[in-house]
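1. My questions are about this predicted structure, shown below with the sequence.
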Amino acid sequence: MTTEQLKVGEAIIDLLSREYGVDVVFGIPGVHNIELYRGLHRSGVKAISPRHEQGAGFMADGWSIVAGKPGICVLISGPGLTNALTPIAQAYHDSRPMLVIASTTPTDALGKSFGPLHDLPDQAAVARSVCAFSETVTDPTMLPALIERAWNVFTSARPRPVHIAIPMDVLAQTCVPFIRQHIAATKPIAHDRDISRALDIINSSQNPVIIAGGGAIDASREIIALAEKLDAPVLLTGNAKGVMSSAHPLCAGNCLVFGRVQKDIEAADVVIVVGTELSDTDLYNDGRALQFGGNVVRIDIDADQINRRTTPAVGIVGDAAHTMASLTRGIVARNPTTGAQRAAQWRDHARNKTSNTFVPWLQVIEQWLPEDAIVALDSTQLGYSAHWWLPASRSRSWLAPYGFGTLGCALPMAIGAAVAAPDRPVLAIAGDGGWLFTVAEMAAAHDLKSNITMVLWDNSGYEQIR
């Protein structure tokens, strides 16, 4: 009996397809990474080719948001990776899973700096600051454990990109098919003691508020149940838009930027903060840092976040959905009183404060926008107001560069979203400046026959700094 022999590049794709369900990757083929592309053909994995590796990263990020799975980038050595660093950094700052597999220079050239093609002094180090981890692999037997480690980051911790660099000569070596190295990992579960302490505070509150962020993106049911039992209005960060439908009476939407709303948060006797950094981009509008006059119950999967920007009365390290379900079971149910009224007041305030420059356009878009639409926004003035003006009916339908504030992301993210959900309409909104950053991806959208509508906000320059 002969054991099948594969090139290492083929074996990587075979493992990802067979054991991890990978069926699409984003990248541009080249001489250095061609063995990975041979694996794509063999495994039946679809390859999406942008016109620039920056597009590949943004497409993978948009695909990941909508699909709810890690986006996969297959890149060439050196400039292929550096071209993609901006979208990798965006995924890092917005806590989204992305596996970046890139070739690198041959093993005997690593770190030698004698001018090999596409050489970086240390490719893994270049990516390390925007990845959960970044490794160079010269021994292919290390790959199954490293890929499993990456998947554990994606599924049981705060998700962030992972970069694996593989010398082109290693990719071309022969090997037997890889076997998945199962390494048990589970999401942190809230301690019963912390749940009990939080319930004591929450059940004695009079005007609670919930602030939910991207860490709660898959906890829609649990957020709604907690809010309804507590009669608490829910404020959403940009990365959580759609976690509670905009039509729900307790949904205040994306109004955190407004000073009036921030003052009401300060007046609340309890604020439950779940899965958010409370970042500048969620609070910037009136230049006033968020203050808490009452108790804060903070829930996050990342223990390092618990005491940042807040001093919580109770900090709970745990999965958002599991923790909120545990809290809901212990909440003393209340009759609806002021929760919906407060949410409506904040929504109305946001609309009333929106510049008349944007209102007519937002009204037209709102009337046209189908309920199941996916929206991708660039860093553009019309997009900033769209955050709180346009509705979202479901989670994983709203794409924007909240953590990193990149330009040029809307179009390629929309393409990735359309690949993930080809039957849903996709809207991309960009300014004339940002659109030009990645305008070449219009060709990729055409090739893919993507169901995308593009709205271009043309103010003849970088209006934000005029």
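-> In hand now; what should we look at?

2. rest of the way, CA atoms for contacts and neighbours
-> Will do.

3. mind checking how far the residue positioned nearest the centre of the chain is from Lys241?
-> The chain has Arg96 as the residue nearest its centroid, 3.9 Å off, counting by Cα atoms, centre = their mean. Arg96 sits 15 Å away from Lys241, going by Cα to Cα, to the nearest Å.

4. host element of Glu19?
-> According to DSSP states H and E, Glu19 maps onto helix 8-20.

5. That helix: how far from the chain's middle?
-> 24 Å (Cα atoms, centre = their mean, to the nearest Å).

6. what's it packed up against?
-> helix 34-43, helix 168-171, strand 174-175 (3 or more Cα pairs under 8 Å, 6 or more residues apart in numbering; DSSP states H and E).

7. hmm, who's touching the helix or strand that comes right after that helix?
-> On the C-terminal side of helix 8-20, the closest following helix or strand by DSSP H and E is strand 24-27. By Cα atoms under 8 Å, 6 or more residues apart in numbering, the residues outside strand 24-27 that reach it are 45-50, 53, 56-57, 59-60, 71-75.

8. Next: stretch 310-328.
-> 187-191, 194-195, 197-199, 215-216, 218-219, 222-223, 225-226, 229, 274-275, 295-303, 306-307.

9. What of stretch 452-459?
-> Residues contacting stretch 452-459 (Cα under 8 Å, 6+ apart): 380, 382, 411, 414-415, 418, 425-432, 435, 445.

10. also this one, for the comparison:
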Amino acid sequence: MSQTCAQLLLRLLEAYEVDTVFGIPGVHTIELYRALGEGPIRHITPRHEQGAGFMADGYARASGRPAACFIITGPGMTNIATAMGQALADSVPMLVISSVNRRNTLGRGQGRLHELPNQQQTLAGVSVFSHTLHDPAALPEIMARAFAIFRGARPGPVHIEIPIDLFDAPVADNLPRPIEVFPPAPAPAAIARAAEWLSQAERPLLLLGGGCVAAPEAARALVDRLQAPALTTINAKGVLGLDHPLDLGATMSLPAARALAADADIILALGTELGETDYDLVFDEGFHLNGRLIRVDIDPQQLGRNQCADLAMVADASETIAALLQALPERREADGRAVGTRQALALHKDPDLAPYVPLYATLQATLPNAILVGDSTGPVYAGNFLASLPTPRRWFNSATGYGTLGYGLPAALGAALACPEQPVVALVGDGGVQFVLGELGTARDLSYPVAVLIWNNQGYDEIRRYMAMHAVPQLGVDLTAPDFADLASAFNCRYRAVGNPASLGEALAQLGEETSPLLIEVDAAAWMSTLQ
């Protein structure tokens, strides 16, 4: 008894509970589609392979489960590389299965269709690992490696390329049982020392990163036990719930939060890379920790980057929080540092943030359970400071990490596929959305009521203002946007034009009335004028 390599791949995906594949069929991948048509895994066709990667990214962030991408040789892989780079920067699991030319032609430079000199090497830089399959019998082992990383290490994109002459190659008809992976737990001696330091601290501080999103209840219990102010990164938004009194959000780039951090005597950093796009958004290297740093990360290499730890644990953040809760004494006395810092931050009065306060108030009032997926655009930059979410996995964007444009719309579609019971809003700019306008066709095909909120400021306004700040001629930043009303009509989408919070609320309230996507164009100039 035997099966083909392509059939084995689909059976392994099912065994690892992958239920969604994003991809565009090509002549080099049709055998994958023969096998795909035989099983229950659904296939979503984007309009570009970059969109496939962004959709898989949004699916994983919203659900916590990896999706797969089926991508053709050569241009398909270079198209998806940007999406893989964003997922790698933000530790998002993504399984990319690609074809590659026949084994006896690899590296020979014969001008074959879709040929690259070394496709595996090209994609290795945006992968946790990239592997070329030479023996179909080795596929279960390579898949086991991929899911061991997804479940027990710092996740990211995994690339497995299969030569086209192997897709229909016979392989034994036995399916190895998927391995069950438990993430690493902290060393008892390290927990004892950390608990001792934290219990004796006079001014403790918590830094909670995206590694904590799997254990929001435990994270809240730890913050309440320590009664310590907490700075939560952009990817950790919602971990402490809506408006937690000790949650200071992702304000690490602002003077008041930096003063709090510099004054802390013990800092506990859980599942955060302590990187620039969370802690230094003003790019002045002004975030300093003077107290003793306890650092927990599932990636041992990360423990040596950005900030030197006094106590470092290679461990899963959730396991560590659970162990600390057992080791720490009873609840500490409350202090006023969080209240004082919040008053000093005065986010709602900040002139750069204040125009966006009504936007997030309207979203919260109209769609309180929405997943908000952002591109690199002004409202998203502001929302990284302002937005407060009731649970994790409801706020993510490409304004952090790799910082690509074109992410918001396709990633929002991935989130809608992962969580069809929740409303989804894509927050995009008129410049960034033009990278991926074709994905409006995907949105129409899916028939999910996704809101695409387009902040139209006539070009790349963030770069325009940055140029002005540095006395650089404002070249290349003024764009002519398409007529979004006509565009919506062409894609059979609904359309609303708004210019103030009241009209935005009215538009958002219509989201669930039909299943078609809803384009909401916000005239940024009109919005700003109504708030002056």
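-> Nice, thanks for sending it over. Keep in mind the model is a prediction, meaning the values are calculated, not measured.

11. Return the closest of the contacts of stretch 452-459 of structure 1 with respect to Tyr402 of structure 1.
-> Taking Cα to Cα as the measure, Thr380 is the one of the contacts of stretch 452-459 of structure 1 closest to Tyr402 of structure 1, at 11.8 Å.

12. before we move on, the earlier item: now for the contacts of strand 24-27 of structure 1: which two are most distant?
-> Pairwise across these, and taking Cα to Cα, the largest span is found between Val45 and Glu53, at 18.6 Å.

13. Looking at those two, which one has more neighbours?
-> A count of neighbours by other Cα atoms under 10 Å puts Glu53 above the other of Val45 of structure 1 and Glu53, at 26 against 19.

14. Can you find the partner of that one in structure 2?
-> Alignment note (TM-score structural alignment): Glu53 of structure 1 maps to Glu49 of structure 2.

15. cool, and Cys409 of structure 1?
-> Cys409 of structure 1 maps onto Tyr407 in structure 2 when the alignment is built from TM-score structural alignment.

16. In strands, which of the contacts of stretch 310-328 of structure 1 appear?
-> 274, 295-300 (DSSP state E).

17. I'd guess Leu81 of structure 1 is in a helix, am I close?
-> Yes - assignment of Leu81 of structure 1 by DSSP: H, G, I helix; E, B strand; the rest coil places it within a helix.

18. ok, how many other residues are close to it?
-> Using other Cα under 10 Å, Leu81 of structure 1 has 30 neighbouring residues.

19. before we move on, what about Met142 of structure 1?
-> Here the number of neighbours of Met142 of structure 1 (other Cα under 10 Å) works out to 10.

20. what do you get for Asp372 of structure 1?
-> When neighbours are counted by other Cα under 10 Å, Asp372 of structure 1 registers 14.

21. Same question for the one 3 residues further on.
-> Number of residues near Val375 of structure 1 (other Cα under 10 Å) recorded here: 27.

22. Please apply the same query to the one 10 residues further on.
-> Here the neighbour count serves as a burial measure; for Ser385 of structure 1 (other Cα under 10 Å) it reads 19.

23. Ala214 of structure 2 now?
-> 16.

24. can you pull the contacts of it?
-> Here Ala214 of structure 2 is in contact with Ser318 (criterion: Cα under 8 Å, 6+ apart).

25. After alignment, which residue of structure 1 pairs with it?
-> Per TM-score structural alignment, Ala214 of structure 2 is aligned with Asp218.
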